[in-house]
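Asker: here's a sequence, model it:
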Amino acid sequence: MPDVSLDKAGIISTVLEGILYGFSVFMYGVTLWVLFYRRSTKEVNRSMVVVACMLFIFSTMHIGVDIHRIIKGLVYNRNFAPGGPAAWFSNPSDFTFVFKSAIYSFQTVTGDGVVIYRCYMVWQNFYIIIFPLIMLCSVVTAAVGSVWACSQANPSQGGIFFKLTGQWITAFYASTLSTNLICTILLAFRIWQINSRVHRKTPGNTSLMPVLMIVIDAGVLYSVTLLSALLCFVNHTNGQYVVLDMVMPIISIVFYMVIIRVGIAKVTPSSRGGESSGMGHAAAISHSQAQSRGEYAMRPLEVHITQLTESQKDRHLHDPDGSITKPEYDSV
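Answerer: From the prediction side, this is the model:
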């Protein structure tokens, strides 16, 4: 099957990115509504607001550059010799391509940083995120190297698929994919572990499985997109331009999705029973007295997906077998 030409790839990628961008803008608005009006604490989580705004700004800048490239390549440079628009789009050293690559790098580093931050807040252990932080450093290094390599690339030498450029871009894709997978596994394992401990103490009262599914859904969506881009790139197909432009709004969508799915499903405690339920945003458990020797009574438990932390003082309340008997969580 013949590869798609670069000018066609540019049109297709911009259209698909525009569709996903429109969806992400809607989700951005809903995310701000959730953070400001459906929060579980008195204070607004400013860090998450800042991240949401940064992702929105990066996505907006990226699609703006892509639209400018389409106009510049198909209108202003349609008589570009030799080769026409396809030849112009094949030049990765053009300022517009280098600039959009830099924006994509910022977006990726921000998204990976948020995943690592959430991983730390769940585990409350710095040692857990040492390796993800090392991986994040490799992401930053590969991002800088790939942007630099693009600025030095020559279309006559293969463009973006030139050996030097290809090595940096492959390293960038591989490092950010690995970082996302590692953090998703750590998050999923920790939530599953806490859910198992809670169920051993209060079987049937609550479940963190919805939280687990939200984390897995977000990780899988992002990982599949990155893997598609990586496979397209290593096979030297122009389809990677299409997937690459789709990754930008998907990074934002994944971040917004985690917050929105919890905020929309949130149900506050009712006056009738004092219980709360929802798709992983809030769950309440009460246990009035110890069930057996060595166990402690449990007080209400709240779980919020955007940050899941075990309070430090509760770490000392363990059974002889190491089970947590009094977990408590805060919201991000």
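Asker: rest of the way, CA atoms for contacts and neighbours
Answerer: Will do.
Asker: now the helices for the stretch 201-332 of the chain?
Answerer: Defined through DSSP state H, counting those that start in this stretch, the helices belonging to the stretch 201-332 of the chain, from first to last, are 209-234, 239-265.
Asker: want to throw the ones you listed into CSV with distance to Lys201 and mean neighbour count?
Answerer: Shown next, in CSV, are these (distance: least, CA to CA, whole Å; neighbours: other CA atoms under 10 Å):
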stretch, distance to Lys201, mean neighbour count
helix 209-234, 16, 18
helix 239-265, 25, 23
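Asker: state the helix or strand in which Ala102 lies.
Answerer: Assigned by DSSP states H and E, Ala102 belongs to helix 95-123.
Asker: how about the helices of the stretch 201-332 of the chain, which one is nearest Lys8?
Answerer: helix 239-265 (9.7 Å; CA to CA).
Asker: and that closest one, how far from the chain's centre?
Answerer: For helix 239-265, the distance from its own C-alpha centre to the chain's C-alpha centre is 7 Å (CA atoms, centre = their mean, to the nearest Å).
Asker: same check, this time on stretch 264-278
Answerer: With CA atoms, centre = their mean as the basis, the distance from the averaged C-alpha position of stretch 264-278 to the chain average is 28 Å.
Asker: and for stretch 236-247?
Answerer: Per CA atoms, centre = their mean, the centroid offset for stretch 236-247 relative to its chain is 19 Å.
Asker: for it, which outside residues touch it?
Answerer: Here stretch 236-247 makes contact (CA atoms under 8 Å, 6 or more residues apart in numbering) with 3-6, 9-10, 12-14, 16-17, 20, 161, 222, 225-226, 228-230, 232-233.
Asker: please provide the structure for the following sequence as well, for comparison with the first:
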Amino acid sequence: MFIVGVITFILATLHISINCVRMMRGYVDHSSLVGGPVGYLGILPQWDNVFKNTIYTAQSIVGDSVAVYRCWVLWNRSFFVVSIPLLMVLGSAVSAVMAFVVSVKAPPGTTMSESSLDVWIKIFYVLAVAQNIITTTLMGWRIAAADNQVATYRLGRGNLIPVLRILVESAALYLTAQIILLVLYLCDKNAQFIALEAITPIIQGITFNAMTIRITLRSQSQSSAHTVEIATDAHRPTIGSMPLRHISVTVTQTKHTDYDTESQSAREIK
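Answerer: Next up, the predicted model:
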């Protein structure tokens, strides 16, 4: 996870850097040329545009691969369970490569909707959304089922439901951004570019790192609480290394008294 975090951080940094370069070149260097900034930013085979889209697809594929890996671990490393999401990630990679080839070979002045690039972009977005829905559902189902199985044997609150909440919150944010991007792209709205540029920091900063940090902090908090509890219970007698707990025991006693009725009556008359 540390290596993946470093990779996503580098990709996110490159993505925002190339966006700054494109903004400066479009609104400063090409502001007085034919077409202006919009004309420059819309050139498909421009090297910075191709590089930016390549970084975005790489970041998205890395994030989707991590989701498949986590799902694979939770399901006892069963490739059968993650076979469909894994095929979807491979399909996203293929569509990304094809989009890269088409954008490089596109003639000047060609827009995304006028070339075969449009088809590959739609395939990439649809596969990404479907894959995240499947992996999030599988992970949530697995954690909820495990928590339900141990519910009758544990004392106090479980530790799995908070982890499930963190997982679902992070995945839902990423999935929502992807759905918004897909809808805006299908509707051909310019707001799609806002959602597109927001996907990369969401993957790196929220979906991956924030989820890892939240789970780590929760684990450390539980470890500290467990240490304090052990120190508090140190004075209690133990069997081996297991501390004994105080339990309440209620004992009910029933007393029966038998006596001779005739002897008792004679003593009372006398």
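Asker: list the contacts of the helix or strand following the helix holding Ala102 of the first structure.
Answerer: For helix 95-123 of the first structure, the succeeding helix or strand toward the C-terminus, using DSSP H and E, is helix 130-152. Judged by CA under 8 Å, 6+ apart, the contacts made with helix 130-152 of the first structure from elsewhere in the structure are 92-95, 98, 101-102, 105, 109, 112-113, 116, 160, 164-165, 168-169, 171-172, 175-176, 178-179, 182-183.
Asker: what's the PyMOL line that selects buried ones from these?
Answerer: Filtering the contacts of helix 130-152 of the first structure down to the buried ones (16 or more other CA atoms under 10 Å) takes a single PyMOL command:
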select buried, resi 92+93+94+98+101+102+105+109+112+113+116+160+165+168+169+171+172+175+176+178+179+182+183
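Asker: now the helices of the stretch 201-332 of the first structure as TSV including distance to Phe80 of the first structure?
Answerer: Putting the helices of the stretch 201-332 of the first structure into TSV (distance: least, CA to CA, whole Å) gives the following:
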stretch	distance to Phe80 of the first structure
helix 209-234	26
helix 239-265	20
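Asker: quick one: which of those helices is nearest Met54 of the first structure?
Answerer: Smallest distance to Met54 of the first structure across these (CA to CA): 9.4 Å, for helix 239-265.
Asker: what is the neighbour count of the closest residue in space to Leu6 of the first structure that isn't next to it in sequence?
Answerer: Spatially, and ignoring its direct neighbours in sequence, Leu6 of the first structure is nearest to Ala86 (5.1 Å; CA to CA, 6 or more residues apart in numbering). A total of 20 residues lie near Ala86 of the first structure under the criterion other CA atoms under 10 Å.
Asker: how close does Ala86 of the first structure sit to Ser101 of the first structure?
Answerer: For Ala86 of the first structure, the distance to Ser101 of the first structure equals 19 Å [CA to CA, to the nearest Å].
Asker: just Ser271 of the first structure next, same as before
Answerer: For Ser271 of the first structure, the distance to Ser101 of the first structure equals 53 Å [CA to CA].
Asker: before we move on, back to that, which residues in the second structure does the helix holding Ala102 of the first structure match up with?
Answerer: Matched against the second structure by TM-score structural alignment, helix 95-123 of the first structure falls on residues 47-75.
Asker: ok, stretch 12-26 of the first structure next?
Answerer: Aligning stretch 12-26 of the first structure against the second structure (TM-score structural alignment) gives no matching residues.
Asker: again, but for stretch 54-72 of the first structure
Answerer: Across the second structure, the stretch matching stretch 54-72 of the first structure (TM-score structural alignment) is residues 7-25.
Asker: which parts of that stretch are buried?
Answerer: Of all the residues in stretch 7-25 of the second structure, those buried under the rule 16+ other CA under 10 Å are Thr8, Phe9, Leu11, Ala12, Thr13, Leu14, His15, Ile16, Ile18, Asn19, Arg22, Met23.
Asker: other residues contacting it?
Answerer: Stretch 7-25 of the second structure is touched from outside by 41, 48-49, 51-52, 55-56, 58-59, 62, 200-201, 203-204, with contacts defined as CA under 8 Å, 6+ apart.
Asker: and the equivalent of Thr237 of the first structure over in the second structure, how close does it get to Ile180 of the second structure?
Answerer: When the second structure is aligned by TM-score structural alignment, Thr237 of the first structure is paired with Lys189. Taken as CA to CA, the spacing of Lys189 of the second structure relative to Ile180 of the second structure amounts to 11 Å.
Asker: and for Ser47 of the first structure, the neighbour number?
Answerer: Applying other CA under 10 Å, I find that Ser47 of the first structure has 11 neighbouring residues.
Asker: need the residue closest to the centroid of the second structure.
Answerer: The residue at the geometric middle of the second structure, judged as the C-alpha nearest the mean C-alpha position with CA atoms, centre = their mean, is Ala171 (4.0 Å).
Asker: can you tell me what that one aligns to in the first structure?
Answerer: Residue pairing (TM-score structural alignment): Ala171 of the second structure is matched to Gly219 of the first structure.
Asker: the aligned residue in the first structure for Val89 of the second structure and Ser175 of the first structure, how far apart?
Answerer: Structural correspondence for Val89 of the second structure with respect to the first structure (TM-score structural alignment): Leu136. The gap separating Leu136 of the first structure from Ser175 of the first structure is 8 Å, by CA to CA.
Asker: thinking again about what came up before, Val34 of the first structure is nearest to which of the helices of the stretch 201-332 of the first structure?
Answerer: Closest among the helices of the stretch 201-332 of the first structure, using CA to CA: helix 239-265, at 5.6 Å.
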